[in-house]
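Q: how does the following fold in three dimensions:
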Amino acid sequence: MFHKVQDVKAMPDFILKVDFINGICKYYDIKPLWKIWQPFRALEYTNGLFNLVKVDVGGYGISWNDELDLSCEELWENGY
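A: Below is the predicted model of the structure:
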């Protein structure tokens, strides 16, 4: 079962506020990804990029551009 994303908002300190269609809100810290996937470092170093986050069509994930995205299940499983 997919936990589709309804809305996402960039918060201070590289935290995402993620609202799911089932009414649950979770927070997701991007910083640990910097150690795992080098491309995510662009969110720290490219001025304004982090704030460009948007929900993908259908709510199956979020993205910043064609290279940086996260699935709805990643956000659900590792959000708090």
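Q: C-alpha from now on. contacts and neighbour counts both.
A: Will do.
Q: please enumerate the helices of the chain.
A: 33-36, 42-45, 72-78 (DSSP state H).
Q: out of the ones you listed, which is the most enclosed?
A: Counting by mean count of other C-alpha atoms under 10 Å, helix 72-78 has the highest mean neighbour count of those, with a mean of 17.
Q: what's the spacing between that one and its chain's center?
A: 9 Å (C-alpha atoms, centre = their mean, to the nearest Å).
Q: on that earlier part again, let's have the helices of the chain in CSV, adding distance to residue 64.
A: CSV is the format used below for those (distance: least, C-alpha to C-alpha, whole Å):
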stretch, distance to residue 64
helix 33-36, 14
helix 42-45, 9
helix 72-78, 14
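Q: let's see this one next to it:
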Amino acid sequence: MESYPRIKYLEPLANYRLFVIFDTGDIKVYSLAERLQSEPFKVLQDEQLFNKAHIANGGYGVIWNDEIDLSEYELWIKGVEVSKVSELVEKVPAF
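A: Got it, this is the predicted structure:
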């Protein structure tokens, strides 16, 4: 089984995006825009709840509560890699 980098740093961003730095030093932004239309992610449309995102023990994912989480795999595979702050605007679509 292939392993993926673990999450070292996480910051919720505007427009339901997550700014993630992995233990490899790679920086990615993951948008939850599409997932917000389906369960159990629909409740994350509440920005206060969305902003409570935190890193799971060991960096193996992101957790909001007992029902809502994302794996480091999901963030690694589907996140958009950025190397400069300016790329956040260029590469990552707004909600």
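Q: quick TM-score on the pair, please.
A: Remark: TM-score between the superposed chains equals 0.91 [TM-score structural alignment, normalised by the length of the first structure]; 78 aligned residues with a C-alpha RMSD of 1.1 Å.
Q: ok, which of the helices of the first structure comes nearest residue 9 of the first structure?
A: helix 72-78 (12.7 Å; C-alpha to C-alpha).
Q: what residues does that closest one touch?
A: 2-5, 18, 26, 28, 59-62 (C-alpha atoms under 8 Å, 6 or more residues apart in numbering).
Q: among those residues, which one has the most neighbours?
A: Tallying neighbours with other C-alpha atoms under 10 Å puts residue 5 at the head of the contacts of helix 72-78 of the first structure, with 28 neighbours.
Q: hang on, that residue packs against residue 61?
A: Yes. At 6.4 Å, residue 5 of the first structure counts as touching residue 61 under the criterion of C-alpha atoms under 8 Å.
Q: list residues touching both of those two?
A: 55, 72.
Q: stretch 5-18 of the first structure aligns to what range in the second structure?
A: Mapping stretch 5-18 of the first structure onto the second structure (TM-score structural alignment) gives residues 7-20.
Q: and the end-to-end length of that stretch?
A: End-to-end span of stretch 7-20 of the second structure (C-alpha to C-alpha, to the nearest Å): 7 Å.
Q: do a quick rundown of the strands in the first structure.
A: For the first structure, the strands defined by DSSP state E cover 5-11, 15-20, 25-29, 54-55, 61-63, 69-71.
Q: want to try a markdown table for those, with distance to residue 40 of the first structure as columns?
A: What follows is those, written out as a markdown table (distance: least, C-alpha to C-alpha, whole Å):
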| stretch | distance to residue 40 of the first structure |
| --- | --- |
| strand 5-11 | 15 |
| strand 15-20 | 13 |
| strand 25-29 | 12 |
| strand 54-55 | 15 |
| strand 61-63 | 11 |
| strand 69-71 | 9 |
